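J.: Predicted model, plus sequence, below.
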Amino acid sequence: MRSFLPACLGLVAAAFIALQLPGCSGYDSLDELDNELSGLIERERDLTLGTDASRGEPIDTIGQGRATQTPTQYDREPQSTNPTTNQLTTQPSGRQMRTGDALIYAEVASPLDPDNEYATRLDLEGLLAFAIANAPEYRRQKEVIFLQTLDLIIERHQWGPRFFNTTTARLQGDIPEAGDHEQALNLINDFTVSRRLPYGGDISATALVDYTNLLRKSSASTGSFGSQGTTLSLDLDLPLLRGAGKVAQESRIQAERDLIYAVRDFERFRREFLVDLSRSYFDLIAQQEQIENVRRQLISNERLAARFASLAEAGREAVFQAEDAQQTVLSNRNSLLNVEERYATAIDLLKLRLGMPITDPLILVPAEVLVPEPVLNVTQSVNTAMDNRLDLQTRRDRVDDTRRAVKVAENNMKADLDLDASLDLRTRSDRDFGGVNFDLGRGDYALGMTLGAPIDRRIEQAELRRSRVRLEQNERDFRVERDRVVLQVRDSIRGIDQARYTLELQTRGVQLNERRLEGVRLRERTLGPRDVIDAEEDLLEARNARDQAAANLRIRVLDYLLNTGQMRVAADGSWMPPGKLVPIDDATQTQPQPESGG
């Protein structure tokens, strides 16, 4: 008996050690899982978008957070903080606010202060690079690919060989009677390998080892102190009608295609996101120019008001002329305050979208996108969009998904006819310890077929009808989406033509108003301050309209590239050919040229 006890304890110890080891089909660490994730994403990206597509940041930067313990995370009634009005503390301003009182603005860092050494300065490329690294919306979309890849890994694992091992230890005996009883230790180890078959069904192999050690024998017992037997089983379950064929691979096929869709959707989102950020950037640059235009107008009107005030004091001009000029200065100061406040609010909203702390100062550096003027051929542009639009490709492929769903639903209408087979081999019964010496004379086999009549298929009929309706919906939605893409391309072409023509008109308008202002200033004493002020305001409006038209043209070109599927942006946010970024010089800011294409 003592000779078997160490063996029993060793087997138990080995079983518990095996529980601590990773499975044969698992991962030694999360790094291996991350490596497989990265490999799958890069492979699908290369197959979908080409080898020169953006790689983005490493996958191991996603999902590395840890669930830290907090004192309140298990509270069933978390506390809320909502003090009463008597408990609220405020710092009184010393006076009551009334209707018409001037607003009191807090001292904040101006987003236009060029001398702020702590400010983050970003041009368009820097803005895009910062957004790629920090924008919550961008990162959330990257995590969609990450999660979709995990789904595919799980699905692939379901189809690969899966290993299971179960070890059971049991100590058993009878109720002692006058100290004469039996006590035995029984160890059972069950090791199974299973695999799903590509056209339905599964096959598995099981090795069952049963080891018994008699720790204590009764006086009436005549058996040995121990025994060991092994059983090897092979099982096959194969559908012949329902669930047989390619429909058995539906979950695997859909998981593979869903990852392709996720890659396309992310790249499409990435392009739309960067174009939308560029639109915000150009709008903010246009607001900067508007602020500068208002500031120039204010300086000019202050000089004019000072001049007419001097003339009024000397009795050479009427007092109301000087007061009119001073009222215009006050209006200009209010306008400047308004446009600066709107710009500051827009900057804060941009920082929120970029993932930048609201309190951090941000200064946008003007830059212009120079894109070669696109060939505005409607037919060629539409064909390019039909071939290159990733979202349209996904919509087209999803129609095929619904066609497969119809096939699956039709297959579910069939009868259940399954073939099952099994084979069991055991070790020799004439030995207490059989080892792996199987006795072919003691083997068992079984072969059978099971037929399930399709009596109740009401649910399956409803599912078949539903799948056909969804197929018609997806085919119709694809046709509508295809027409929508054509509409977007045509609208982009018209938009570029209109924006280019508008920019030319607004540029001429600025030139005319500049000449008009020069002429009015030459006859300032004769005409009075009102004509000068009107000319100043008309010039301001013309400059603002020209700057906005220049921004609209740049945005229209970017929209055209996006709508035709030709937008390309590198991983770091830099524009890939045919677009590139160059700084705007002072001359360009003062007098943008309509033929620049940007």
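T.: That came through, no problem. Numbering: from 1, shown residues only.

J.: alpha carbons only for contacts and neighbour counts from here, please
T.: Noted.

J.: can you pull the buried residues of stretch 423-430?
T.: D424, L425, R426, T427, R428 (16 or more other C-alpha atoms under 10 Å).

J.: quick check, nearest of those residues to C8?
T.: Each of the buried residues of stretch 423-430 was scored against C8 by C-alpha to C-alpha, and T427 proved nearest at 20.0 Å.

J.: could the buried residues of stretch 423-430 be laid out in TSV, adding secondary structure and distance to E518?
T.: Formatted as TSV, the buried residues of stretch 423-430 follow (DSSP: H, G, I helix; E, B strand; the rest coil; distance: C-alpha to C-alpha, whole Å):
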residue	secondary structure	distance to E518
D424	strand	106
L425	strand	107
R426	strand	109
T427	strand	111
R428	coil	115
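
J.: closest to T507 among those residues?
T.: D424 (90.6 Å).

J.: Apart from its chain neighbours, what residue comes closest to that closest one?
T.: S233 (4.4 Å; C-alpha to C-alpha, 6 or more residues apart in numbering).

J.: Number of residues surrounding that neighbour?
T.: Counted by other C-alpha atoms under 10 Å, the residues lying close to S233 total 19.

J.: same question, the one 4 residues further on
T.: Here the number of neighbours of D237 (other C-alpha under 10 Å) works out to 19.

J.: What segments of the stretch 451-598 of the chain are helices?
T.: For the stretch 451-598 of the chain, the helices defined by DSSP state H, counting those that start in this stretch cover 458-522, 524-527, 529-563, 586-590.

J.: What helices and strands are in contact with the longest one?
T.: Packing partners of helix 458-522 (3 or more C-alpha pairs under 8 Å, 6 or more residues apart in numbering; DSSP states H and E): helix 378-388, helix 390-411, helix 529-563.

J.: Can you point out the buried residues in stretch 270-277?
T.: Going by neighbour count (16+ other C-alpha under 10 Å), the buried part of stretch 270-277 is R270, R271, E272, F273, L274, V275, L277.

J.: so how far is R442 from the second one?
T.: Summarising the geometry, the distance separating R271 from R442, computed by C-alpha to C-alpha, to the nearest Å, is 68 Å.

J.: Second structure for comparison follows:
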Amino acid sequence: MSRTRSALLTLAALSVVSCSPMQWSGAADREVYGLLREKEETLFGEAADFDIETPHSAEDPSEIAAIDIFTERHQRDTRKIDLVAAIGISVDRRREYQAEKENLYLAGLELTSARHDFSPIFSGGSTGELSSAGIDGDETSRQLTMRTRAGFSQLLKSGGTVAIGLAQNIFRYYLGGSGGPSTEFFSANLTQPLLRGAGPSATENLTQSERDVAYAIRSFSRFQKRNALDVTSAYFRILEEKDRVRNEYFNYRNLIAFTERATALAEDRLPQFQVDQAKQDELRARNRYVGEVSTYRTRIDDFKLTLGLPVGGDLFVDDAALRDLEKTGLTPLPLDEEAALALATRHRLDLLNEIDQFEDSQRRMTVAAEALKPGLNLFAGLSLDSPGGRTYSNFDAEVYRSRIGIDLDLPLDNVPERNAYRRTRIAFERQLRELGLALDRIQSDIRAGFRGLSLARERYEIQQSALQLANQRVEAVNLLLDTDRAETRDLLEARNAQLSARNALTSALIDYHLTRLELLFDLGVFDPDKDRFWAENPAIPQVPRNNGEGSDVGEPGRGSLISPEELFQEPST
């Protein structure tokens, strides 16, 4: 019976050990994904789907060849995408996004190890041995033995440990002789710290791992929004460049037509040097157009790298988002700086992490102080064995040994613990300063954001007026040129001003909205899941509106400005 049980235990252990690496990996995934969902629901009230799978995750690493990567990156697919699709591609394929997902997974994996330390840890195994003995060079006997062992240990959150072990000799066989007796051995031990090692210090690693996962979830959530904002910014810069390419081409074609017109007029009305001026501007326009085309292609290639797409393929971006901004105009932000700062302190996930890390440094002070205490441990143990040839079937439970006692370790040399405590105190002071710096940086970001928004609004309205004036100027010079009251140079200068105003207006519009989105991100309320997020603000409840927003700028270029005297004026004492 004893041998049968031992054999069954051995087979069960072998079945566990024989699990494939993919099965072990799947078990880790199930545990990590489960605890991440649990933590995310606690933090945000809901959990999103999450995994770190890639197209190569299901493949055997030994079967992935370098040539496969070369083949994959040399794909020449043609794609046309809009802004929402671009963000979706970045989620699936951007390298930095995948790395952040893996960082979150690793934080969860670390927590599974910390939790495992406080769960029953089972162990088992078998040892087979063939031994021989001899006297004066003559072998007298050979012995074959097999010993099995099983047990478990438990680390308690009070700092104590419990360990139980069972060992048995399945058989002892003398070659050429008869079978020997079977013996069994059982032991149980308990150790519980009463001073040093008890209390919060016992669970410090688990506590920190739990909090680290919360930090990682917040950091990943913030990165998701940062990723959407980065893709949005790169996307609109491409649209800005596309608009420049169109404007430069339109200007170049107009200059070709004007040069042909000037050449015809040079026969009887225009001097030759004015024709040459037109030709020079035509060549300059062609040079600018070729340069803008090159810049556009470079931006597209950079965007492919950002999204994780093969650079060799063709990528076309839809203009609808820019047309949307042109129809919408400048979306006012219904906040002032004071309300914005209050909003940021409630919604900035990185600030919440800083606050929690400050609390971590306080807790570590308590743990480091406990390490300076004397070591006082309570211990107890019980062991059973079967000496004298007893077998498993006639085991005598009355043959046992027990022990109980207290172990005292006086802190006669506490220099390492003393130094650790002092380092912890310094770390606490540093974290205190980091928290203050984080608050100052947030306030600085918000103030800079509002200044940038005001500047972008002013520039946009200035460029609107500049383009209107440039259009009027081109029309007027054309009429004057027809009546010989203007020169070629006048029209060329007017067209250059018109081109610059067109480009600057698009740039100012994009600058305003990207500044607004960046400010929303700094406030912690940027929501890329909202429809038309690039043109509209997210819902911001219970925030007082700035009634003058959107109407506080007068005639562009003539509105009220702060004078240098007011800007540099020192406060009165």
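T.: Here it is on my side, so go on. Being a predicted model, the structure only gives us computed values, none of them experimental.

J.: returning to what we had before: okay, the helices of the stretch 451-598 of the first structure, which one's buried deepest?
T.: Using mean count of other C-alpha atoms under 10 Å, the stretch among the helices of the stretch 451-598 of the first structure with the largest mean neighbour count is helix 529-563, at a mean of 22.

J.: Show me the one of the helices and strands packed on helix 458-522 of the first structure that comes nearest A133 of the first structure.
T.: Nearest of those (C-alpha to C-alpha): helix 529-563, 21.8 Å.

J.: Distance from that closest one to the middle of the chain?
T.: 35 Å (C-alpha atoms, centre = their mean, to the nearest Å).

J.: Mean distance of that helix to its aligned residues in the second structure, please.
T.: Compared with the second structure after fitting, helix 529-563 of the first structure has a mean deviation of 0.7 Å; criterion: mean C-alpha distance after the TM-score superposition for the first structure.

J.: tilt between that helix and helix 378-388?
T.: 50 degrees (axes from the mean of the first three to the mean of the last three C-alpha atoms, to 10 degrees).

J.: any chance of the helices of the stretch 451-598 of the first structure in CSV, plus distance to T402 of the first structure?
T.: Compiled in CSV, the helices of the stretch 451-598 of the first structure are given as follows (distance: least, C-alpha to C-alpha, whole Å):
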stretch, distance to T402 of the first structure
helix 458-522, 5
helix 524-527, 76
helix 529-563, 26
helix 586-590, 54
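
J.: nearest to V339 of the first structure, of those helices?
T.: Closest among those, once you apply C-alpha to C-alpha, is helix 529-563, at 12.1 Å.

J.: V582 of the first structure reaches L370, doesn't it?
T.: Yes. Taking C-alpha atoms under 8 Å as the definition, V582 of the first structure is a contact partner of L370 at 7.3 Å.

J.: out of those two, which sits in the busier spot?
T.: Taking neighbours as other C-alpha under 10 Å, V582 of the first structure and L370 compare with L370 leading, 16 against 13.

J.: show me the contacts for the residue most central in space within the first structure.
T.: Compute the mean C-alpha point of the first structure, and by C-alpha atoms, centre = their mean the closest residue is Q141, 0.3 Å away. Counting by C-alpha atoms under 8 Å, 6 or more residues apart in numbering, Q141 of the first structure makes contact with F266, F269.

J.: any idea how far F163 of the first structure is from it?
T.: 34 Å.

J.: Likewise for T48 of the first structure?
T.: Taking C-alpha to C-alpha, one finds T48 of the first structure at 33 Å from F163 of the first structure.

J.: Would you mind finding the match for R284 of the second structure in the first structure?
T.: Alignment note (TM-score structural alignment): R284 of the second structure maps to S331 of the first structure.

J.: What's the local residue count around that match?
T.: 13.

J.: mean deviation of the strand or helix carrying it from the second structure?
T.: Taking DSSP states H and E as the criterion, S331 of the first structure maps to helix 319-354. For helix 319-354 of the first structure, the mean deviation from the second structure after alignment is 1.0 Å (mean C-alpha distance after the TM-score superposition for the first structure).

J.: Show me which residues of that helix are buried.
T.: Across helix 319-354 of the first structure, burial judged by 16+ other C-alpha under 10 Å covers 321-323, 325-326, 328-329, 332-333, 335-336, 339-340, 343-344, 346-348, 350-351, 353-354.

J.: Need the contact partners of stretch 159-178 of the first structure.
T.: Contacts for stretch 159-178 of the first structure (C-alpha under 8 Å, 6+ apart): 12, 15, 23-25, 181-197.

J.: May I see the ChimeraX selection of the buried members of the residues you listed?
T.: Those of the contacts of stretch 159-178 of the first structure that count as buried under 16+ other C-alpha under 10 Å are selected in ChimeraX with:
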select :12,15,181,182,183,184,185,186,187,188,189,190,191,192,194,195,196,197
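
J.: The helix holding S331 of the first structure versus helix 529-563: what angle between them?
T.: 20 degrees.

J.: what's helix 319-354 of the first structure packed up against?
T.: By 3+ C-alpha pairs under 8 Å, 6+ apart, helix 319-354 of the first structure packs against helix 124-134, helix 136-159, helix 250-313, helix 529-563.

J.: Now do the last one: which range of the second structure does it align onto?
T.: What it means is helix 529-563 of the first structure. Under TM-score structural alignment, the match for helix 529-563 of the first structure is residues 488-522.

J.: All the strands of the stretch 1-150 of the second structure, residue numbers only.
T.: 78-81, 121-135, 138-155 (DSSP state E, counting those that start in this stretch).
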